[in-house]
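Quick one, structure for this:
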Amino acid sequence: MSLHAAAATSWQAERRRAFLFGLAPSLVVLLAITLVPAVALLVASLTPLSLTDPVATFRFDDPLVNYRHLLEDTRFLGSVVTQLKLSVSSVALQVGVGLGIALLLHGPSRILAATRAAFLIPMVLPPIVVALIWKILYTPDISPLHRAAEALGLPFSSLIANPGTALWAISVADTWQWFPFTMLMVLAQLQMVPQGPVEAARLDGANRWQVFRFIVLPHLRPVLVVCALFRLIDSFKAFPLIYVLTNGGPGTVTEVTNYYGFVQAFNFSFWGYASAIAMVILAGVFALAALVSRLGWNPHHEHR
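Prediction:
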């Protein structure tokens, strides 16, 4: 090996070492705030931990008992179905509404820029504030929405008190808060759509739908997948809306999995069982994220 090559190798090694030393503090903090709680949650899920039986904290005589009970718990299985309904409906609405509004607001106009800024307001509001806003809108006695419907001769009952509409009402509230995320991401991607193919397609006689379908949409597809992935993960955190709007009701119609875990932990003090529910949610989020990512970035689809 020449002297020059040896010096280059030594410099690369020193660079990697310096990089690792610089990154180490951040990695330690990241592990402390993510890995340690996750391990504690996993350990708790393997015990019959309960506030009424503190001795059970370190009892591992039957570590899978909580998970076996989950398979037999019809209320838990029902909460999983409810969670899937809420996640699918809210993510589909957020991506669809965000895409549509982004296409409408795409342009250099100052009025459009001001409108885009106004649409971002729901996304920056605290979730509890959003829940209170929609609680007012869904409460017939004080809701301007119900007052307007009555004035038009179209009165209707409370959407969050009706078992047939309660879950969809939560989905609408969640969409109102988070469709600006998709809108913002799509607007950013629209700025990078090449205009050459668009102009060429128009000269060839393509209409607006054809331009969007065959030129614009393929460029937007990756960012739409990212938006769906992030919103799918966040859809498992719709706790404030459910807690304020319906408290899991009517009955258990809007009792999603994380809310059921909350009930088990704080209403019944079954912390071990609630930890098992949390671990199942965590595994489900990872599985859904992997599935959406694989479907979204399939190379065979990209080159069609």
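
going forward, measure contacts between C-alpha atoms and count neighbours the same way
OK.

Tell me which residue lies nearest the centroid of the chain.
Nearest to the mean C-alpha position of the chain, counting by C-alpha atoms, centre = their mean, stands Asp234 at 2.1 Å.

Can you list the neighbours in contact with stretch 247-262?
With contact meaning C-alpha atoms under 8 Å, 6 or more residues apart in numbering, stretch 247-262 is reached by 76, 79-83, 160-163, 166-167, 236-237, 239, 242-243, 246, 273-275, 277-278, 281.

Return the set of buried residues in that stretch.
For stretch 247-262, the buried set under the neighbour-count rule, 16 or more other C-alpha atoms under 10 Å, comprises 247-250, 252-262.

I'd like the next helix or strand past the helix or strand where the residue nearest to the centre of the chain lies.
Under DSSP states H and E, the secondary-structure element containing Asp234 is helix 217-234. Next in sequence after helix 217-234, counting helices and strands by DSSP H and E, comes helix 239-245.

To check against the first, give me the structure of this:
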Amino acid sequence: MSGAFRGRSRAYLAGLLPPLLVLFFLTVAPGIFLVATSLTPATPLRPDSLLDFSDPFRNYFEAFADGRFLNSLVVQAKLSVATVILQIAIGLGLALLLNARDRWLEFMRSAFLIPMVLPPIVVGILWKILYTPEISPLHRLAEFSGFAVPSLLAQADTALVAIVIAETWEWFPFTLLILLAALQMIPDEPIEAAIIDGAGRWQIFRYVILPFIFQALVVAALFRLIDSLKAFPLIYVLTGGGPGTATEVTNFYAFQQSFNYANWGYGSAVATLIVAGSFALSMLVGRISRRDFDEA
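Down below sits the predicted model:
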């Protein structure tokens, strides 16, 4: 019996070893290298700086004293809050409208998923065309209607709004998908009982539907909050972080420090802080998901 158990254990280990090695070399090893680099003043201008650990926390102290880094956190917070709220609101509204078994509605659901499956660079190019007055059909239509619409991307006050619109359009299908699945899991009996008791549509939504889908709302919001930290492609294509630093979010700032200014150590420290924030949010999602599973 023990021999068979040992043989089965070896078979499991042999099956797990290849994916574990791939995971290590693609995720763990780069993560270790990122953290190690963040503890050095690494720059290609000084090859020996990659092994200089004499002042390991200098980059982190500099980051929290860096006004541009702090500004990137504010810009990131504005972008994240605005996009998450809009994506949840639009996703929930459409999920309520599409929550029925009908062929036409099934076709509409599939059509709404198109923005989410497009490559981010393609989405960026699409919105770059729409935001460029010289070639944008929306600007031409506005001019034909007698309205002069300036370029949203060229104004510091509206550039971030333009990013929020594009990001929301690309990712609201994600929240739509999660919330639609949650709505379709609601049993019919509570809704039918509420209708018999004379409840209106708002009362049914507030006291019957919302409690059933609340956990799905929280999980969808947290997932989108985590993903909003990766809004790099849109910003790179549309604004390049400008005008000025109006759309310079934290990951774009890390990119600029690492590749434009060759401050590898400082850029790695900023990237490490982003990873730590993403990890904390992921842990929160995991706790909420486990609690939801236990309650179910």
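
related to what we said a few turns ago, so the helix holding Asp234 of the first structure aligns onto which residues of the second structure?
Under TM-score structural alignment, the counterpart of helix 217-234 of the first structure in the second structure spans residues 210-227.

For that stretch, which outside residues touch it?
Applying C-alpha under 8 Å, 6+ apart, the external contacts of stretch 210-227 of the second structure come out as 80-81, 84-85, 88, 174-175, 178-179, 182-183, 186, 278, 281-282, 285, 288-289, 292.

Now list the buried members of the residues you listed.
The neighbour-count test (16+ other C-alpha under 10 Å) applied to the contacts of stretch 210-227 of the second structure identifies 80, 84, 88, 174-175, 178-179, 182-183, 278, 281-282, 285, 288-289 as buried.

what's the mean deviation for the match of helix 217-234 of the first structure versus the first structure?
Taken against the first structure, stretch 210-227 of the second structure registers an average deviation of 1.5 Å after superposition, with mean C-alpha distance after the TM-score superposition for the first structure.

which of the residues in that stretch are buried?
So stretch 210-227 of the second structure, judged by 16+ other C-alpha under 10 Å, has buried residues 212-213, 215-217, 219-226.

residue range for stretch 143-154 of the second structure in the first structure?
The alignment of stretch 143-154 of the second structure onto the first structure (TM-score structural alignment) spans residues 150-161.

now the end-to-end length of that stretch.
The distance separating the two terminal residues of stretch 150-161 of the first structure, taken as C-alpha to C-alpha, to the nearest Å, comes to 18 Å.

same deal with stretch 147-166 of the second structure?
End-to-end distance of stretch 147-166 of the second structure: 22 Å, with C-alpha to C-alpha as the criterion.

Give me the residues contacting it.
With C-alpha under 8 Å, 6+ apart as the contact definition, stretch 147-166 of the second structure has outside contacts at 79, 82-83, 123-124, 127, 131-133, 139, 142-143, 234-235, 238-239, 242-244, 246-247.

Same question for stretch 197-206 of the first structure.
Val211, Ile215.

which residues in the first structure does stretch 187-196 of the second structure match up with?
Residue span in the first structure matched to stretch 187-196 of the second structure, by TM-score structural alignment: 194-203.

For that stretch, buried residues please.
The neighbour-count criterion (16+ other C-alpha under 10 Å) identifies Val198, Ala201 as the buried residues of stretch 194-203 of the first structure.

gap between it and the chain center?
A distance of 35 Å separates the centroid of the chain from that of stretch 194-203 of the first structure, by C-alpha atoms, centre = their mean, to the nearest Å.

ok, now stretch 88-108 of the second structure?
On C-alpha atoms, centre = their mean, the centre of stretch 88-108 of the second structure falls 22 Å from that of its chain.

Then stretch 274-286 of the first structure?
With C-alpha atoms, centre = their mean as the basis, the distance from the averaged C-alpha position of stretch 274-286 of the first structure to the chain average is 15 Å.

Equivalent analysis for stretch 116-124 of the first structure, please.
Relative to the chain's own centre, stretch 116-124 of the first structure is displaced by 18 Å; criterion: C-alpha atoms, centre = their mean.

Now the terminal residues of it, how far apart.
The first residue of stretch 116-124 of the first structure is 13 Å away from its last residue (C-alpha to C-alpha).
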